[in-house]
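Participant: Next come a sequence and a model predicted from it.
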Amino acid sequence: MNNNKIEYLTERLEKILADRLVSLHRLFDELTIVVQANHVHSVSEILRDHQDLGFDTLIDLCGMDYLTYGDETNALGQSDGRRFAVVYHLLSVDLNQRLRMKVFAQDSELPVVDSVTDIWPVANWFEREAFDLFGIVFAGHSDLRRILTDYGFVGNPFRKDFPISGYVEMRYDEDQKRVVYQPVSIEPREITPLVIREQNYGDSHAD
């Protein structure tokens, strides 16, 4: 979007959403708004239906884990120490404008955010993916279950405290003639890469 279009959209968002906005910031000519979890559904309806906004298309939805961000997000006035967020990437086809919306779940132990599948039906599988990988629950989703991992999978693999090797491994058992799960047999280890540099590599006066 050009500069005038971004400034106009910023002004309209601030006026239309008013106190529903936690923050609005611009970076690399992209706008991001942050809203409270209890407002995500009503704000989504406004973003889709208001004639000056018209965000009829949800391009993407994903979860985020801010476990290791510490005070960095607090300085932006966004997370207030909350761990999990959902990010929505929106497009208005008619008005040719884009927007990113972010919402932080109130409870880091059981992150819950309202589903927007009735506003943008394409959110169905996106929300299931965020549920599967991050453990974020989308209240009101009609069929919230895992979509990428196995039915017996333990944990949420995109959480930052999830071990790289996972908790269990599976193999085919010849005696039982079926797949079985067992504790991970791989010993955890730290790998330090070996760096090899040729003599005078990058030296501008080398022959």
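Facilitator: Good, I have the coordinates.

Participant: From now on I want contacts and neighbour counts done on CA atoms only, so please keep to that.
Facilitator: OK.

Participant: Which secondary structure element is home to the residue most central in space within the chain?
Facilitator: In the chain, the residue lying closest to the centroid (Cα atoms, centre = their mean) is Gly63, at 2.4 Å. Here Gly63 sits within strand 57-65, counting by DSSP states H and E.

Participant: Put this next to the first one:
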Amino acid sequence: MTDIALHPEQIKLSLAAALGDKATNVSVALGEVTVTVRASDYVAAMQILRDAPDCKFEQLLDLCGMDYSTYREVGREGPRFGVVSHLLSVTLNQRVRVMVMCPDDDFPVVASVNDLWNSANWYEREAFDLFGIVFEGHNDLRRILTDYGFIGHPFRKDFPLSGHVEMRYDAERARVIYEPVSIEPREITPRIVREDHYGGLH
């Protein structure tokens, strides 16, 4: 283990050399290194990042789904869904963010990395539950946060903000029941009260 952290530009160069054509882009922004890979190279690239001598990312700290659908409003084109992972090398005292896009917007699929880091198990289940991203090769891909009969994926940007069904426990029936619910939309305008010269402003 080293106590000296490499400069992000040095990490970028060593990761680019280790990954070769498995990486479509290696960049530094705000002091953080980001590696972008194709879905077809995802597992191979992640294995290199775990095992290569200049990488040694022993820990997967986080993995989450992303919905980039609203990026089209600001002129960014490309696939809608992606997966972002954060890796840590305790041995070399370095971190990296890895991005991979799902090629098919209608059925977003990427390979599972659970065989490389078992910490990916619940993270991938969460991304499946909330975004509908399928992790091919995951041996127990099922919902983890929403109810078993839940319909849809609540972190997708087109998911409705207000629901139509309420789930609650009924003590008399001794089970969970579903009931229709009507939520009337309303606007709440905050009332702001400021005294004269509030905060020293004139």
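Facilitator: Nice, I can see it. As the structure is a computational prediction, the values presented were derived from the model and not from experiment.

Participant: related to what we said a few turns ago, mean distance, the strand holding Gly63 of the first structure to its aligned residues in the second structure?
Facilitator: Taking mean Cα distance after the TM-score superposition for the first structure, the mean distance separating strand 57-65 of the first structure from the aligned residues in the second structure is 0.8 Å.

Participant: quick one: that strand aligns where in the second structure?
Facilitator: Aligning strand 57-65 of the first structure against the second structure (TM-score structural alignment) gives residues 59-67.

Participant: Tell me which residues are up against the matching stretch.
Facilitator: 80-90, 117, 119-120, 123-124, 126-128, 130-131, 133, 155-157 (Cα atoms under 8 Å, 6 or more residues apart in numbering).

Participant: Tell me the buried residues within those.
Facilitator: Neighbour counting over the contacts of stretch 59-67 of the second structure (16 or more other Cα atoms under 10 Å) leaves 80-89, 117, 119-120, 123-124, 126-128, 130-131, 133, 155-156 as the buried ones.

Participant: Give me the subset of those residues that lies in strands.
Facilitator: Phe81, Gly82, Val83, Val84, Ser85, His86, Leu87, Leu88, Ser89 (DSSP state E).

Participant: Trace the fifth one over to the first structure, please.
Facilitator: The one in question is Ser85 of the second structure. Aligned counterpart of Ser85 of the second structure in the first structure: Tyr88 (TM-score structural alignment).

Participant: got the contact list for its match?
Facilitator: Tyr88 of the first structure neighbours (Cα under 8 Å, 6+ apart): Leu58, Ile59, Asp60, Leu61, Cys62, Arg100, Met101, Lys102.

Participant: ok, the first one - how many residues close by?
Facilitator: Leu58 of the first structure is surrounded by 22 other residues when neighbours are defined as other Cα atoms under 10 Å.

Participant: Please name the nearest non-neighbouring residue to the match of Ser85 of the second structure.
Facilitator: Leu61 (4.6 Å; Cα to Cα, 6 or more residues apart in numbering).

Participant: can you check Phe155 of the second structure too?
Facilitator: Leu130 (5.1 Å).

Participant: What are the boundaries of the helices in the first structure?
Facilitator: 3-17, 40-49, 72-75, 123-134 (DSSP state H).

Participant: burial of Ile186 of the first structure, as a residue count?
Facilitator: Ile186 of the first structure: 9 neighbours (other Cα under 10 Å).

Participant: So what does it match up with in the second structure?
Facilitator: The alignment partner of Ile186 of the first structure in the second structure, by TM-score structural alignment, is Ile183.

Participant: Leu161 is in contact with its match, correct?
Facilitator: No - the pair Ile183 of the second structure / Leu161 is not scored as a contact, 10.6 Å apart, by Cα atoms under 8 Å.

Participant: Quick check: the gap between the most far-flung residue of the second structure relative to its centre and His164 of the second structure.
Facilitator: What lies farthest from the middle of the second structure is Asp196; by Cα atoms, centre = their mean that is 45.8 Å. Distance of Asp196 of the second structure to His164 of the second structure, given as Cα to Cα, to the nearest Å: 46 Å.

Participant: next one: Ala16 of the second structure
Facilitator: 49 Å.

Participant: who has more neighbours, the two?
Facilitator: Each of Ala16 of the second structure and His164 has its neighbours counted (other Cα under 10 Å); Ala16 has more, 18 against 10.

Participant: Tell me the counterpart of the more buried one in the first structure.
Facilitator: Per TM-score structural alignment, Ala16 of the second structure is aligned with Glu14.

Participant: What residues does its match make contact with?
Facilitator: Leu21.
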